[in-house]
Structures are given as structure tokens and as C-alpha cells.
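**Student:** One predicted model, sequence on top.
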Amino acid sequence: MRKKKIYRYTLISSIKRPVEINFLERKLISTGLFIYENTRYSFFFKTKMIESICIIHLTKKKKYPFYNEIQIIVINVFPEKNIMIKPNEKLGILDIVINVKIKWKECSILNRSIRGNNSFGSTGIL
């Protein structure tokens, strides 16, 4: 069994002009970071530098057929302000874990937990 490798990257916008995102609008922002296609990855967004919903998206480029570019879908959910993403702006910190194998354990009864108010489904544990 291979040992898992963890890599931490600061995702930076790789765009030529500033991008403005209006309320409930979404834009695909390039990061210029490429990963090899035939490997199993897990992605964890550790920190977001911009206030919005950010979704990781992998895109194939014709120029690099065996690699996928990590891009971020940014969705503006704030009605009172537009989001402006500038070239070379920090978008967030991403942890990439390679060679992750998940083992499922069958269970007939789930443990009860007291829900907190930190977020949806929160147990209140930080």
C-alpha cells in the first residue's frame, strides 16, 4: 500500500483582466494549476480568500491532453455587493491528497449527537 501524499497550494487567479460577478452569477476562474489525469485525488478547500461560494472544477485543455487544470467556480450569493476578482488575486488554499482509499464500515445504528448552531448539520465541535 502506497503512502498518501498531501500537497498544499495557494490558488491564485490566472486571468488577464478583472472579472466582476453580479448577484447569483457564476464565473469559472482559471488558476493555471495542472494535475495529472490518471491519479486518484481528494480536494479540501482549507481557506477561502474571497467571500462567495467556491466549487472546484477540473477542466481538460487541448494543449495538455494528459493533465486537468484546477479551476474555481465562483458564485456570488450576496445581493448587496458585486465580487471583483483581479489578476493574480489569491482565491484560497487547497489541500490535495493523493492515493486516498476509503473503507466503508456497515452500521445498522447511528450514534446520536446534539446539533449546534455553527452551520447546517453542525455538531458544535470545532
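**Tutor:** Yep, it's here. Residues are numbered from 1 along each chain as shown.

**Student:** Please count neighbours and contacts with C-alpha atoms only from this point.
**Tutor:** Noted.

**Student:** Quickly note the distance from K5 to S113.
**Tutor:** Distance, K5 to S113, by Cα to Cα, to the nearest Å: 32 Å.

**Student:** Please apply the same query to I85.
**Tutor:** 40 Å.

**Student:** Identify the residues contacting the residue nearest the centre of the chain.
**Tutor:** In the chain, the residue lying closest to the centroid (Cα atoms, centre = their mean) is I56, at 3.9 Å. Going by Cα atoms under 8 Å, 6 or more residues apart in numbering, I56 touches I70, Q71, I72, I73.

**Student:** go with 6 Å
**Tutor:** Going by Cα atoms under 6 Å, 6 or more residues apart in numbering, I56 touches I72.

**Student:** What distance do you get for it to Y64?
**Tutor:** Counting by Cα to Cα - I56 and Y64 are separated by 19 Å.

**Student:** The structure to be compared is supplied as follows:
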Amino acid sequence: MQVKIINKSKHELPEYATAHAAGMDLRANLDEPVSLKPLERKLIPTGLFIELPIGYEAQIRPRSGLALKKGITVLNSPGTIDADYRGEIGVILINLSQEEFIINDGERICQMVVAAHEQVEWMETELLQESARGEGGFGHTGRK
């Protein structure tokens, strides 16, 4: 699949790290380092603008290493970029650690996954088909 991209960042285009990777890392595009204090959140620019085909979205997800080692994650995970959005991709990062974290220009801050999606057409009804699970939720399947 080909996707149009405008790269106004100082960095190379995002790319897959391995042959079977689902996501590609996005980098911070900063003029100066950004400090994230504990429990602070900020919108971090990437300098990237994309035009997705209709029927696709881009999901912005945390990087597992950054989350585990530093407590930095994407606040609205997964963030969604719709096919009709033409603005700069920005990433809302939050620091869930007890220590200040400095984001430097070019730092890999998240991963982006492009995925197909459907739009539903609601069919109002008075009854839903029965299932084995029924109304069980929120831990319903638990340990057996």
C-alpha cells in the first residue's frame, strides 16, 4: 500500500524495523528538548503529514521499551488518525514515572500502525441474539 506523506521534520521517513513488524516508530521533531515532569502530559510534534486511503486509519501506540523503562506512554492510546485528517501528526505523551523525562529531537516516541476499518450502519432492534456469554463482562470470564 502506498500512502502520501509530507515530511517537514529533520528526520528520515518512518520505517519498519523488521520484515514482519506491524508498527513503525515515529520521532519527535523538536527545536529544543522538552521536559515531561511526573504526571505531566504534552503534545509532541513529529513534522509528518499523511493522506491515508479511505477505509484506513493510523493508530498511534506507545513504545513498549519507553513505557517499561521510563514510564512514558501515549495518553489516548491508541490515538486515531482518520483518513480525512491532513494536519501534523502530534503525539500526546504522559510521564507516569516519578522522575522527570527529557524528550530530545529525533527520539523515537511512539509507534504507528496503519489498519483497515469498517464503518457500521446501525440497525435498531428490540432483541439481540442470545450467546453463551450473555451480559457477563468486566472480569466475568475470570479464573475457572
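**Tutor:** Sure thing, it's come through. Fair warning: this is a prediction, and the values are worked out from it, not measured in the lab.

**Student:** Trace F34 of the first structure over to the second structure, please.
**Tutor:** Residue pairing (TM-score structural alignment): F34 of the first structure is matched to F49 of the second structure.

**Student:** nope, I93 of the first structure is what I meant
**Tutor:** Using TM-score structural alignment, the equivalent of I93 of the first structure in the second structure is Q111.

**Student:** For E32 of the second structure, give its distance to G55 of the second structure.
**Tutor:** Separation of E32 of the second structure from G55 of the second structure (Cα to Cα): 37 Å.

**Student:** higher neighbour count, these two?
**Tutor:** G55 (12 against 9; other Cα atoms under 10 Å).

**Student:** Now do the more buried one against L68 of the second structure, distance only.
**Tutor:** G55 of the second structure is 33 Å from L68 of the second structure, by Cα to Cα.

**Student:** what ranges do the strands span in the first structure?
**Tutor:** 5-12, 19-21, 26-36, 41-48, 53-61, 64-75, 83-85, 90-98 (DSSP state E).

**Student:** Dump the ones you listed into TSV; add distance to S108 of the first structure as well.
**Tutor:** TSV is the format used below for those (distance: least, Cα to Cα, whole Å):
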stretch	distance to S108 of the first structure
strand 5-12	33
strand 19-21	46
strand 26-36	39
strand 41-48	27
strand 53-61	33
strand 64-75	37
strand 83-85	46
strand 90-98	30
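
**Student:** between those strands, which gets nearest to C107 of the first structure?
**Tutor:** Each of the strands of the first structure has some distance to C107 of the first structure by Cα to Cα; the shortest is strand 41-48, at 24.3 Å.

**Student:** Quick one: map I75 of the first structure onto the second structure.
**Tutor:** In the second structure, I75 of the first structure lands on I94 (TM-score structural alignment).

**Student:** and the end-to-end length of stretch 18-29 of the first structure?
**Tutor:** First-to-last residue span, stretch 18-29 of the first structure, Cα to Cα: 10 Å.

**Student:** one step back: who wins for proximity to K105 of the first structure among the strands of the first structure?
**Tutor:** Nearest to K105 of the first structure, of all these, is strand 41-48, at 19.6 Å by Cα to Cα.

**Student:** Can you give me the neighbour number for R133 of the second structure?
**Tutor:** 9.

**Student:** how far away is it from G71 of the second structure?
**Tutor:** Distance from R133 of the second structure to G71 of the second structure, by Cα to Cα: 36 Å.
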